[in-house]
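[1] Provided below for reference: sequence and predicted model.
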Amino acid sequence: MTDRQRADARRNHERILAVAEQEVAVHGAGASLEQIARVAGVGSATVRRHFPTRQALLEAVLWHRIEVLCERARELAGADDGREALLAWLGEVVTYCVAAKGLATALAFEGDPVQGNSCATAIEEAAEPLLRRAVADGAVAADVTVVELVTLIVGIVTVTEHHRDPAGSAGRLFALAVAGISPVR
């Protein structure tokens, strides 16, 4: 591959990603790959060459938000109150998922067993210390997993995305669910 071909491939990758970000912001995870290719000025085969699956494209678009959530989990891991730290972080995941169409879908995918789901894996790894701390503090039942908590959030966000006030509805449902994950004190 010549330098010119590599430069063209990099430009195509960046252009596809920029257009995909706009399309996912408007249409969520169901954004049309053909529309992304058309607006980016490339063929659908070029989109698939750079992003072999819809999931790969969605993960690339949402990766920055995932990194922010992971960093926030690391910041909260040192908090004095394990329950409050976990709930604060989960609340932020709800807020991000409501605001970023497609993020909940990216977290819900189980992914290819060989390639995995980098978004879900990163979130799970970042949240694990928060959950372990909350469990150790007796604030969360010992058998609760990060995957279950994220699945709960994905469900809440998915169910409320077409409500008049998605953020308010998701927040209220999350608060209701918290009573179910916290043991009676």
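    The structure has been received and is ready for your questions.
[2] hey, let's count contacts and neighbours off CA atoms from now on
    OK.
[3] who's in contact with the longest helix belonging to the chain?
    Determined from DSSP state H, the single longest helix within the chain is helix 3-27. With Cα atoms under 8 Å, 6 or more residues apart in numbering as the test, helix 3-27 has contacts from 30-32, 36-37, 39-40, 42, 47, 50, 57-58, 60-61, 100-102.
[4] here comes the other one, which I'd like you to weigh against the first:
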Amino acid sequence: MANRERILAAAEAVFGEHGAAGSTEDVARRAEVGIATVFRHFPTKAALVEAALVRHFDLLNEQASALAAHSDPGQAFRDLLRSMIEGGATKLTLAAQLPDGQFPPSVRQEADRLRATVEVLLDRAVRSGAIRRDVGADEVYLLIRGLAQASATTPSAPRTISRAIEVVIAGLSA
């Protein structure tokens, strides 16, 4: 199980950095395993990309679930929003490598589960007065995708991305 997790973390890093130019050999090197170990767990590059996307959403789901219990709904929502934007470029780069450009059912299930939790966190933040009442999940997801797409196509300094996230959060704040 440790090898599988290392391979998935390496795949997210390699494909997030290099897109389609990343290779399973690069993943094996980064994970410090042999290429046979990669293929034993993931028989194709597509299977590896799919599993990396599932892991990406699963980790966000774990974070979102933990934040749902946070005593400050506004801060919980802002923390999740920041994580989603910061990881969004990698997610988009991974998703661009899917064979048909659509999320497979396993990825769609995790993405839908995350959206449901985002909606709960957003509702709590709105009801607490931290986030504007006229903001819905559709607007939030559009903003996340916009910053993620900009980061994926025109890499920016981490400080610039952080400031852009602060601008988005300020715009959403009540």
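    Received the coordinates, thanks. Fair warning: this is a prediction, and the values are worked out from it, not measured in the lab.
[5] so where do the helices sit in structure 2?
    2-18, 24-31, 35-41, 45-68, 73-95, 105-127, 137-153, 158-172.
[6] mean neighbour count added to these, as a markdown table?
    Output for those, formatted as a markdown table (neighbours: other Cα atoms under 10 Å):
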| stretch | mean neighbour count |
| --- | --- |
| helix 2-18 | 20 |
| helix 24-31 | 19 |
| helix 35-41 | 15 |
| helix 45-68 | 20 |
| helix 73-95 | 21 |
| helix 105-127 | 18 |
| helix 137-153 | 17 |
| helix 158-172 | 14 |
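[7] report the contact partners of the closest residue to residue 110 of structure 2 other than its chain neighbours.
    Once flanking residues are discounted, residue 110 of structure 2 sits nearest to residue 57: 5.7 Å by Cα to Cα, 6 or more residues apart in numbering. Taking Cα under 8 Å, 6+ apart, we find residue 57 of structure 2 in contact with 107, 110-111, 114.
[8] pull the contacting residues for residue 124 of structure 2.
    Here residue 124 of structure 2 is in contact with 73-74 (Cα under 8 Å, 6+ apart).
[9] same check on residue 21 of structure 2?
    By Cα under 8 Å, 6+ apart, the contact list for residue 21 of structure 2 reads residue 15.
[10] how near is the residue nearest to residue 111 of structure 1 when sequence neighbours are not counted to residue 85 of structure 1?
    Spatial nearest neighbour of residue 111 of structure 1, excluding adjacent residues (Cα to Cα, 6+ apart): residue 117 at 4.9 Å. When distance is defined by Cα to Cα, to the nearest Å, residue 117 of structure 1 is 25 Å away from residue 85 of structure 1.
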